[in-house]
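Novice: Below is the sequence, then the predicted model.
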Amino acid sequence: MPEAPEPESAQERWNRRYAAGEFSRLPSPRLVELSHLLPHATSRPPGRPLRALDLACGAGRNTLYLLSLGYEVDAWDVSDEGLRILREEVPAGNRDRLRTRQVDLEAGPVDIPPQAYDLVVVTLYLHRPLLPHIRRAVRPGGVVFYHSFYAAGPGLRHRPDHTLRPGELLDTFRDWEVLHYGEDAVRGLATLVARRPPAGTS
């Protein structure tokens, strides 16, 4: 019998999709809608730029939006093809504020620097072992924006390990200030915007 072909890796799968143009160039509508809850230039200490981390950024639709808001952005993804597309799309005036990193977020421990970011953005992606690292990555007074697949209603549309449980984000960030939370059972999406308590608060 012929040998079964090797299963396609996540990097290969996403590289193939991005190379075929299977991605959106528009930022997440929820990120745009809730952008007034994100840290802005007036809230940063003098002389320090706002820093954001876009985890599982894909071809960078949200990264480009964050750059337009004035952030310095670290954009991480498993797909080197997606990151290549992102770098090509970045306007010349914003290139010095973008740092890309090709990394498999599910291959083992990921060295996300602690308290390094004013904002961490995750959309349409869930790998539960990363959640404690995401919490630690946000500076006191900084914000996490999390918008991903949610399990509710008659059945799962995604694998359970890639799907948020009802109330899971609220529980994960239960000691943070929740600026917005919503669960959409019809569309199967949950959204959280939460602020880490400032340093020195209980």
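Specialist: Structure's in. What do you need?
Novice: From here on, just use CA atoms for contacts and neighbour counts.
Specialist: Fine.
Novice: so who does the residue nearest the centre of the chain touch?
Specialist: Residue closest to the average C-alpha location in the chain (CA atoms, centre = their mean): residue 122, at 1.9 Å. Residue 122 makes contacts with 54-57, 145-148, as judged by CA atoms under 8 Å, 6 or more residues apart in numbering.
Novice: Give me the three-state assignment for it.
Specialist: Judged by DSSP: H, G, I helix; E, B strand; the rest coil, the three-state class of residue 122 is strand.
Novice: Residue 201 versus that one, what's the distance?
Specialist: 26 Å (CA to CA, to the nearest Å).
Novice: ok now the lengthiest strand in the chain, how far from the chain's centre?
Specialist: The residue-count maximum for a strand in the chain (DSSP state E) belongs to strand 138-149. Centre-to-centre, strand 138-149 and its host chain are 9 Å apart (CA atoms, centre = their mean, to the nearest Å).
Novice: Which helix or strand lies directly C-terminal to it?
Specialist: Counting by DSSP states H and E, the element after strand 138-149 in chain order, helix or strand, is helix 168-172.
Novice: this is the other structure I want to compare:
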Amino acid sequence: MTDTDWDERFASGEYPRAPEPSPVLRAYEPSLPDGRALDVAAGTGRNAVFLADRGRDVDALDASAEGLRIVRERAADRGIGDRIEAIRADASTYGFPSETYDVIAMSYFHALDRFADLVESLAPDGYLFVEGHLRSASPSQSGPSGDRYRYAANELLRAGLGLSVRYYDETTTERPGGRERATARLLAQKSTGGRQSYPSRPDASERWSTEAVGSTDPDESDA
């Protein structure tokens, strides 16, 4: 999709104005560091508004002016407008600053070629959360129609092995209308050494229950 396509999609309401963050990000958020966060390909603020609402200063990066307008409006409605900085730029070519962010989140934007740049942009001990569509033996009914913007099995995991992996899964979830979505999720920390600190493991109910039932997100299309 082009930037104009996304502007039209956001303006028409085809894409939800207030999509929910990943249940994995939500469940582990209390263990993540405070400070500055980045939402890559922010859209209408799936991660940006959530992280700002939890007290972080957030840079919301997206190529769509309309998406960022909605992010700013949502933040203002919640009284957290001063915590979000909108950055209009293409995540595929943006120059990410070095060792800047304590948390980086990227949902449903396929950019493995930028993975090293995202890691470089993490502050020491910062966390990277990435989720995206998977290729599956049974064609998934959600997400991109082809495999170009889907992760192969273990591809996202291999990309994150330069970090300390705190959580990883590849799973299929049922969505409204009986559709299924195959998704990979990675949470990893920029830390080294044989002795490290580890986040508490959330209860299973906190991890899983919020996505399989009642989600209002449409099929995301990666760019």
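Specialist: Received, thanks. Predicted model, so just to flag it, every value in this text is computed and none were measured.
Novice: cool, now which of the contacts of residue 122 of structure 1 survive the switch to structure 2?
Specialist: Of the contacts of residue 122 of structure 1, the ones still in contact in structure 2 (both residues aligned by TM-score structural alignment, their matches' CA atoms under 8 Å) are 54-57, 145-147.
Novice: Give the buried subset of those residues as a PyMOL selection command.
Specialist: The following PyMOL line selects those of those that are buried, judged by 16 or more other CA atoms under 10 Å:
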select buried, resi 54+55+56+57+145+146+147
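Novice: Switch the kept ones among the contacts of residue 122 of structure 1 over to a markdown table; also include distance to residue 178 of structure 1.
Specialist: A markdown table is the format used below for those (distance: CA to CA, whole Å):
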| residue | distance to residue 178 of structure 1 |
| --- | --- |
| 54 | 20 |
| 55 | 20 |
| 56 | 23 |
| 57 | 23 |
| 145 | 10 |
| 146 | 12 |
| 147 | 14 |
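Novice: From the kept ones among the contacts of residue 122 of structure 1, pick the one nearest residue 194 of structure 1.
Specialist: Set against residue 194 of structure 1, the nearest of these by CA to CA is residue 145 (6.9 Å).
Novice: Quick check: the gap between the counterpart of that closest one in structure 2 and residue 77 of structure 2.
Specialist: By TM-score structural alignment, residue 145 of structure 1 lines up with residue 129 in structure 2. Distance of residue 129 of structure 2 to residue 77 of structure 2, given as CA to CA: 26 Å.
Novice: Could you look up the SS state of residue 73 of structure 2?
Specialist: Classification of residue 73 of structure 2 by three-state DSSP places it in helix.
Novice: can you pull the contacts of it?
Specialist: Each residue near residue 73 of structure 2 by CA under 8 Å, 6+ apart is listed here: residue 81.
Novice: Tell me the counterpart of it in structure 1.
Specialist: Aligned against structure 1 by TM-score structural alignment, residue 73 of structure 2 finds its counterpart in residue 88.
Novice: Report how many residues lie close to residue 25 of structure 2.
Specialist: A total of 21 residues lie near residue 25 of structure 2 under the criterion other CA atoms under 10 Å.
Novice: Residue 127 is in contact with that one, correct?
Specialist: No - Residue 25 of structure 2 is beyond contact range of residue 127, at 10.6 Å (criterion: CA atoms under 8 Å).
Novice: okay, and the common contacts of these two?
Specialist: Jointly contacting residue 25 of structure 2 and residue 127 under the rule CA under 8 Å, 6+ apart is no residue at all.
Novice: residue boundaries of the helices in structure 2?
Specialist: Shown for structure 2, the helices assigned by DSSP state H span residues 3-12, 23-28, 48-53, 65-77, 115-121, 155-159, 204-212.
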